[in-house]
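Engineer: give me a model of this one.
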Amino acid sequence: MKDAASDIAVTPVDRAVERLQSIYRKWTRDTGVEQMRGDWDEAFAGCSVPVACRQVSAGGVEGEWILSPAAPQEKAILYLHGGGFRIGSIASHRDLIARIGHACGCRVLAINYRLAPEHRYPAALDDALAAYRYLLDQGLQPADIALAGDSAGGNLALGAMLALRDRGETVPAAAVLMSPWTDLAATGASYESRAKADPIHQRAMILALAKNYLGRDGDPHHPLASPLYADLSGLPPLLIQVGDRETVRDDSTEFVAKARAAAVNVELQVFDGMIHVFQMFSEIPETGEAVAALAKFLRGHLQIDDGRAAQ
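Structural biologist: This is a model prediction of the structure:
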């Protein structure tokens, strides 16, 4: 496809970027957070794969089971959505969650954890832990649970596992993280080296979101708020995917280097030319490859028969 005005080929990533920018262009300094959340949910509403959805209270947290056909009852993925701890919900991420669950052949519990600024750190982390313990209360074993999350949700997945470890509780079998936000201090070199390549996320925006989440006196170096600064020993196997165009790329690359130094089994997949959480955009060809890799990793660690996965 070409842009008629410039005769330059328009790629699926270009169209995804325009989709994002069209949302941001609606917002001004006077736009309220509820309007932002509604616009975001509306922009990503819908579901492209056949799943059943069932609302549930997950340890007092609003949740939804997203159920693929013939998914085993004894396995589950807990999904934590992104959105900078300010926006995002089950509604905005239902399609991505459903595609991952469908490809994996596993049911997924997604939650609407509390958002900032109404509920600052550690409210979202507490909700993630409550949902994990809800799964245990349903009779699942930690070895039958995996965590998944994107951006801020990746941060929460890591924070939850670190908190469980610190409290002497058993961590889940594995976790998959898409563009995880691991450093709320935004110190990575990619904030400079990728500033021109990233069409959305600049360092000033990231720091503002961090302040919104942590509060004026919050510590962006606290290990449960910024997992990059934690002792990472004892984490389960991890698969991390990130786009090479992202300013937050080094939140993944630096975290992976530190995790490997702590003897964590972690795999990093860097996708050339990709933007932040590109997996949300099913029209981008690389999304299919990425979701397939996530599903293969999850099936292996949850010991789900490949025959249950979508063909």
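Engineer: only C-alpha atoms for contact and neighbour calcs from this point on.
Structural biologist: Will do.
Engineer: so who does residue 200 touch?
Structural biologist: With contact taken as Cα atoms under 8 Å, 6 or more residues apart in numbering, residue 200 is in contact with residue 21.
Engineer: mind checking the SS state of it?
Structural biologist: Secondary structure assignment for residue 200 (DSSP: H, G, I helix; E, B strand; the rest coil): coil.
Engineer: in the stretch 201-311 of the chain, mark out all the helices, start to finish.
Structural biologist: Listed in chain order, the helices of the stretch 201-311 of the chain (DSSP state H, counting those that start in this stretch) span residues 203-214, 249-261, 285-302.
Engineer: now distance to residue 161 and mean neighbour count too, for those helices, in CSV please.
Structural biologist: Formatted as CSV, the entries for those read as follows, by distance: least, Cα to Cα, whole Å; neighbours: other Cα atoms under 10 Å:
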stretch, distance to residue 161, mean neighbour count
helix 203-214, 19, 19
helix 249-261, 13, 20
helix 285-302, 16, 19
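Engineer: so which of those helices gets nearest residue 163?
Structural biologist: Taking Cα to Cα, helix 249-261 is the member of these nearest to residue 163, at 16.0 Å.
Engineer: what's in contact with that closest one?
Structural biologist: Looking at helix 249-261 with Cα under 8 Å, 6+ apart, the contacting residues turn out to be 179-183, 188-190, 227-228, 232-233, 240-243, 265-268.
Engineer: out of the residues you listed, which are buried?
Structural biologist: Neighbour-count burial (16 or more other Cα atoms under 10 Å) is assigned, among those, to 179-183, 188, 190, 227-228, 232, 240-243, 265-266, 268.
Engineer: tell me which of those fall in strands.
Structural biologist: Restricting the buried ones among the contacts of helix 249-261 to those inside strands, with DSSP state E as the criterion, leaves 240, 241, 242, 243, 266, 268.
Engineer: pick out the most distant pair among those residues.
Structural biologist: When these are compared pair by pair using Cα to Cα, the farthest-apart members prove to be 243 and 266, with a separation of 16.9 Å.
Engineer: hmm, back to that, turn the ones in strands among the buried ones among the contacts of helix 249-261 into TSV, including distance to residue 299.
Structural biologist: What follows is those, written out as TSV (distance: Cα to Cα, whole Å):
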residue	distance to residue 299
240	16
241	17
242	20
243	23
266	16
268	17
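Engineer: tell me which of those is nearest to residue 117?
Structural biologist: Distance to residue 117 across those (Cα to Cα) is lowest for residue 242, with 26.8 Å.
Engineer: next, the structure of the following sequence, for comparison with the previous one:
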Amino acid sequence: MSHTRTTLSLLERLDLVFSMLKTIATAMVTLLGVSFRGPDGHPKPMKHVIHTALRIMNARISATQIQNMSASTDEAYTAFAKTKGFKPTSIKLPEDAMAHWIGSPDAERILVVFHGGGFVYPATTQFQFLYDVQKETGPETAGIVLSYSLAPGKHYPHQLKQSIALLSYLVNDAGKNPENIILAGDSAGANLILSVLSHMLHPHPDGSIPPLNTVAPFKGAVLVSPWVNFTPNAPSYMRNRKKDMVNQYILTSQPGTAAAKWWQGIETKVRDIVVTAGENEVMFDDTYKFSETLKRSFPTLQAQFIKGETHDQLFMDPVVGEKIPSGSAKLIKSWVAAKL
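Structural biologist: Take a look at the predicted model:
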């Protein structure tokens, strides 16, 4: 499970109130001056205001405070199922993990989602994404979301163990064909997918993580705004600091630091890979560099860098109230639907 509601001390509660007040005050001041944001700010005025406020909030609040305010992945799933009128279907996995189905567990084609959130936020809009894909692709497709443990309660590589547990269950216990399974992850979730593929190629030195051997490669991997480098030194951190909602304060496995040789043989683990990133992301340069490195071992990699988009826009737009589908949303949904 992702987390249980944390209990805050009096000091933590007062600090949280101060953080919320500071966030609101920042939003109000930014709104007053939004016409003077210049080319360094977000092109859309309201997104400039919202992203500025989110940067302030994320720089101030702790993981404990985040998890006190947020419904867990398990709670969010139950609420989503009630909203959509379907019966929740969940499975308990080893390593204290849960996984939640959208669509029939008996479906032949499976989309596995590893949610983002810096390993401290639970899943949110990923359920709607899966619901939309499942409805579009029909009853022979189902989605499943891994509810992994969040930091600081559990630290990496525990989340990798939980990811392996889910995929091992699907392939070895549920009898799913890897060639009918697509792995999709955003931000930290994309990091987890890369960690899984890395573990399949080079078993993790922590001997407590079992191997994951499949008779065939997975059908595909979708990496949305992948978090590939934990060191915020790339020039895009400065270039896009006033456009993106992410900053260096909210960013162990670092796929972006691995050489091309590390990924040799990855085509035996997954058939197709697509990477998307917004050109206004602070992590853009790291993602671009990583995709170029991965291409040397996986020449068929599809990398789509979308002008004007910020971090994880596919899943963040619904959070900030954006109704018009982004370019990345259209691209990823069509790519997944075509593969399924």
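Engineer: hang on, the earlier thing: compare the helices of the stretch 201-311 of the first structure and give me the one nearest residue 43 of the first structure.
Structural biologist: With Cα to Cα as the measure, helix 285-302 is the member of those nearest residue 43 of the first structure (18.2 Å).
Engineer: how many residues are close by residue 201 of the first structure?
Structural biologist: The local packing count at residue 201 of the first structure equals 17, with neighbours defined by other Cα atoms under 10 Å.
Engineer: what do we get in the second structure for it?
Structural biologist: Under the alignment defined by TM-score structural alignment, residue 201 of the first structure corresponds to residue 246 in the second structure.
Engineer: show me the contacts for that match.
Structural biologist: With contacts defined as Cα under 8 Å, 6+ apart, the neighbours of residue 246 of the second structure are 51, 54, 55, 281, 282, 311.
Engineer: need the buried ones from these selected in PyMOL.
Structural biologist: To isolate the buried ones among the contacts of residue 246 of the second structure in PyMOL, judged by 16+ other Cα under 10 Å, type:
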select buried, resi 51+54+55+281+282+311
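Engineer: redo the contacts of residue 246 of the second structure as TSV? Include distance to residue 128 of the second structure.
Structural biologist: Supplementary listing: the contacts of residue 246 of the second structure in TSV, determined by distance: Cα to Cα, whole Å:
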residue	distance to residue 128 of the second structure
51	22
54	22
55	25
281	23
282	26
311	18
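Engineer: ok, of the contacts of residue 246 of the second structure, which one's closest to residue 271 of the second structure?
Structural biologist: Minimum separation from residue 271 of the second structure among these (Cα to Cα) is found for residue 311, which lies at 25.7 Å.
Engineer: show me what that closest one lines up with in the first structure.
Structural biologist: Using TM-score structural alignment, the equivalent of residue 311 of the second structure in the first structure is residue 276.
Engineer: show me the contacts for its match.
Structural biologist: 179, 242, 243, 245, 246, 248.
Engineer: what packs against the host helix or strand of residue 98 of the second structure?
Structural biologist: Element membership for residue 98 of the second structure (DSSP states H and E) is strand 97-102. With contacts taken as 3 or more Cα pairs under 8 Å, 6 or more residues apart in numbering; DSSP states H and E, strand 97-102 of the second structure sits against helix 73-84, strand 89-93, helix 126-137, strand 141-147.
Engineer: quick one: closest of these to residue 334 of the second structure.
Structural biologist: Distances from residue 334 of the second structure to each of these were compared using Cα to Cα; the shortest belongs to helix 126-137, at 9.0 Å.
Engineer: between the closest one and helix 327-339, how many degrees?
Structural biologist: Between helix 126-137 of the second structure and helix 327-339, the angle formed by their directions is 50 degrees, by axes from the mean of the first three to the mean of the last three Cα atoms, to 10 degrees.
Engineer: mean distance of helix 126-137 of the second structure to its aligned residues in the first structure, please.
Structural biologist: Here the mean offset of helix 126-137 of the second structure against the first structure after fitting is 3.4 Å, by mean Cα distance after the TM-score superposition for the first structure.
Engineer: for that helix, name the packing helices and strands.
Structural biologist: Here helix 126-137 of the second structure touches strand 97-102, strand 141-147, helix 327-339, going by 3+ Cα pairs under 8 Å, 6+ apart.
Engineer: nearest to residue 218 of the second structure, of those?
Structural biologist: Proximity to residue 218 of the second structure (Cα to Cα) singles out helix 327-339 among these, at 11.4 Å.
Engineer: can you redo the contacts of residue 276 of the first structure as TSV with distance to residue 87 of the first structure?
Structural biologist: Formatted as TSV, the contacts of residue 276 of the first structure follow (distance: Cα to Cα, whole Å):
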residue	distance to residue 87 of the first structure
179	16
242	20
243	21
245	22
246	19
248	18
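Engineer: out of the helices and strands packed on helix 126-137 of the second structure, which gets nearest to residue 125 of the second structure?
Structural biologist: For these, proximity to residue 125 of the second structure was assessed by Cα to Cα; strand 141-147 is nearest, at 11.3 Å.
Engineer: quick one, what contacts residue 251 of the second structure?
Structural biologist: Residue 251 of the second structure makes contact with 118, 230, 232 under the criterion Cα under 8 Å, 6+ apart.
Engineer: same question, residue 182 of the first structure
Structural biologist: Remark: with contacts taken as Cα under 8 Å, 6+ apart, residue 182 of the first structure is in contact with 154, 155, 226, 227, 228, 251, 252, 255.
Engineer: which of those line up with contacts in the second structure?
Structural biologist: Among the contacts of residue 182 of the first structure, those whose aligned partners also touch in the second structure, counting by both residues aligned by TM-score structural alignment, their matches' Cα atoms under 8 Å, are 155, 226, 227, 228, 251, 252, 255.
Engineer: many thanks, have a good one.
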